[in-house]
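**Student:** I would like to see how this sequence folds:
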Amino acid sequence: MSLLAVRDLAVARGGLRAVEGVSFDLAAGGALVLRGPNGIGKTTLLRSLAGLQPAVAGVIEAAPDAIAYAGHSDGLKPALSAAENLRFWAEIFGGEDIAGALDAMNLRELADRPAHALSAGQKRRLGLARLMVTGRPVWLLDEPTVSLDRDSVSLFAAMLRAHLGRGGAAVIATHIELGLPEAEILELGPYRASQARREARPAGFNEAFG
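**Tutor:** This next block holds a predicted model:
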């Protein structure tokens, strides 16, 4: 049974179609790695899968509240501590315990530190730890290892493998090897739009807040 099914999907950026004809099925325990040159549309595709911007064409099928998205922003409240940030997101998504998330990304010693006082790598670890408290089975990850050192990449990879082992799934835009031998690779080059076709933007849609 698919946790996420995509059929003949086309997405656009800035009014121009980026990729088209994308189809895949993601089952429990499955991981899909998006590859392609910068600017091909990996972020746009992930944002469309997350429901943050409309697709141009095609179908996205997933259970309600199945998807958690981690983009380039860490999504932290600067004045709150690391633990308070996790509790905030846990309450938003249904009250998952934060202890496992703190441990998974080695944040115990930073639990009481305000987010604004964290380094870029520490903020990234905290932003990724949010995924664990969502309780959602499908993780969409856009270059998740940015700002992470080698040890932190290993922590994240272990967290991701544990998520897949529990029956979760993930779509990841990354060029970093995460030790996921079962992951499928989706090269987006063949799906690049055949010509730069301008798309009418949906009424009332504002890309700045998409």
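**Student:** CA atoms for contacts and neighbours, from now on please.
**Tutor:** OK.
**Student:** so where do the strands sit in this structure?
**Tutor:** 2-13, 16-27, 31-35, 57-62, 67-70, 138-142, 169-173, 184-187 (DSSP state E).
**Student:** dump the ones you listed to CSV, plus mean neighbour count and distance to R108.
**Tutor:** Putting the strands of the chain into CSV (neighbours: other CA atoms under 10 Å; distance: least, CA to CA, whole Å) gives the following:
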stretch, mean neighbour count, distance to R108
strand 2-13, 20, 32
strand 16-27, 19, 33
strand 31-35, 21, 28
strand 57-62, 15, 34
strand 67-70, 22, 21
strand 138-142, 25, 23
strand 169-173, 25, 25
strand 184-187, 15, 33
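**Student:** just send these back as TSV, with distance to A90 too.
**Tutor:** Listed next are the strands of the chain as TSV, based on distance: least, CA to CA, whole Å:
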stretch	distance to A90
strand 2-13	22
strand 16-27	25
strand 31-35	24
strand 57-62	21
strand 67-70	12
strand 138-142	16
strand 169-173	20
strand 184-187	30
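**Student:** the helices in the chain, which residues?
**Tutor:** 42-49, 82-93, 99-104, 120-134, 150-165 (DSSP state H).
**Student:** would you do the same for the sequence below? I want to compare the two.
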Amino acid sequence: MTAINPTFPISSTAALEARAISCVRGERELFSNLDLQVFAGQCLHIRGENGVGKTSLLRLLTGLASPETGEVLWNGNAIKKEASEYHSKLLFLGHRDALKEDLSALENLRLYAAIDGITLSEQDAFASLWRFGLKGREDLSVSCLSAGQKKRVLMARMLTRRAQVWILDEPFNALDAHAVQELQALIAEHLESNGLVVLTSHQPLAIPGLRVLDL
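**Tutor:** Purely as a prediction, here's the structure:
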């Protein structure tokens, strides 16, 4: 097991906060006056039926979209005013895996490390892929991997990105039972290092520090 994740500073105030945010898509209001707080060491599990606005809420929390009303804050500062600072600490994984299909798993990790401005040694890159069952597949084109194996590449990216805030949209999709346990263990490690997680999932989760928000 590779020990890449740093321990993040403990904050005595809410690290990620939404104040009275509302979301409108087309002519439909998905939710309004929504408040939430996520502290270091906590995981917020957002639940709800399809179409209630789970993905839209995640996009608001990342800053990829703006709320109709209200604001999202990182350590007390509006993320729209501190975008660079916030995004440097953020990892967002949406429905699309965002992997480069023509590159190998190893090349994907090294590419995203370069984009993120992170020094990632070849040893750490290999160790991360091996941890999630990709030994022997490091140099295969991602296009040759199964959906579950692509998710495992993303799990390696979560480990190597070193972001304090993880926002994950249905991260357990396409994972078998063993990989689900591995991802929950990875999230638990992140929380122990004072990271924080916001995720959506339709399945019950067993993660320490878990809180639930039903939309």
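**Student:** TM-score for the pair, please.
**Tutor:** Once the chains are laid over each other, their TM-score by TM-score structural alignment, normalised by the length of the first structure reads 0.83; 188 aligned residues with a CA RMSD of 1.6 Å.
**Student:** before we move on, back to that, want to try JSON lines for the helices of the first structure, with distance to L32 of the first structure and mean neighbour count as columns?
**Tutor:** Listed next are the helices of the first structure as JSON lines, based on distance: least, CA to CA, whole Å; neighbours: other CA atoms under 10 Å:
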{"stretch": "helix 42-49", "distance to L32 of the first structure": "12", "mean neighbour count": "23"}
{"stretch": "helix 82-93", "distance to L32 of the first structure": "24", "mean neighbour count": "20"}
{"stretch": "helix 99-104", "distance to L32 of the first structure": "22", "mean neighbour count": "18"}
{"stretch": "helix 120-134", "distance to L32 of the first structure": "17", "mean neighbour count": "23"}
{"stretch": "helix 150-165", "distance to L32 of the first structure": "11", "mean neighbour count": "17"}
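**Student:** trace C23 of the second structure over to the first structure, please.
**Tutor:** In the superposition onto the first structure, C23 of the second structure corresponds to V11 when matched by TM-score structural alignment.
**Student:** and the gap between its match and T43 of the first structure?
**Tutor:** As defined by CA to CA, to the nearest Å, V11 of the first structure lies at a distance of 10 Å from T43 of the first structure.
**Student:** now swap in S119 of the first structure and tell me
**Tutor:** If you measure S119 of the first structure against T43 of the first structure using CA to CA, the figure is 24 Å.
**Student:** and for S81 of the first structure?
**Tutor:** If you go by CA to CA, the gap between S81 of the first structure and T43 of the first structure works out to 29 Å.
**Student:** same question, V138 of the first structure
**Tutor:** Shown here: V138 of the first structure relative to T43 of the first structure, a distance of 16 Å by CA to CA.
**Student:** for the counterpart of E138 of the second structure in the first structure, give me its contacts.
**Tutor:** Matched across to the first structure, E138 of the second structure falls on A111, judged by TM-score structural alignment. With contacts defined as CA atoms under 8 Å, 6 or more residues apart in numbering, A111 of the first structure is in contact with 81-83, 102.
**Student:** now with 7 Å?
**Tutor:** Listed by CA atoms under 7 Å, 6 or more residues apart in numbering, the contact set of A111 of the first structure reads 81-83.
**Student:** among those residues, find me the one that's closest to R35 of the first structure.
**Tutor:** Closest to R35 of the first structure out of the contacts of A111 of the first structure is A82 (31.7 Å), distances taken as CA to CA.
**Student:** what number of residues lie near the residue mapped onto R162 of the second structure from the first structure?
**Tutor:** Residue correspondence to the first structure (TM-score structural alignment): R162 of the second structure is matched to G135. One way to gauge burial is a neighbour count; for G135 of the first structure, by other CA atoms under 10 Å, it gives 19.
**Student:** identify the residues contacting G135 of the first structure.
**Tutor:** With contacts taken as CA under 7 Å, 6+ apart, G135 of the first structure has the following neighbours: E96.
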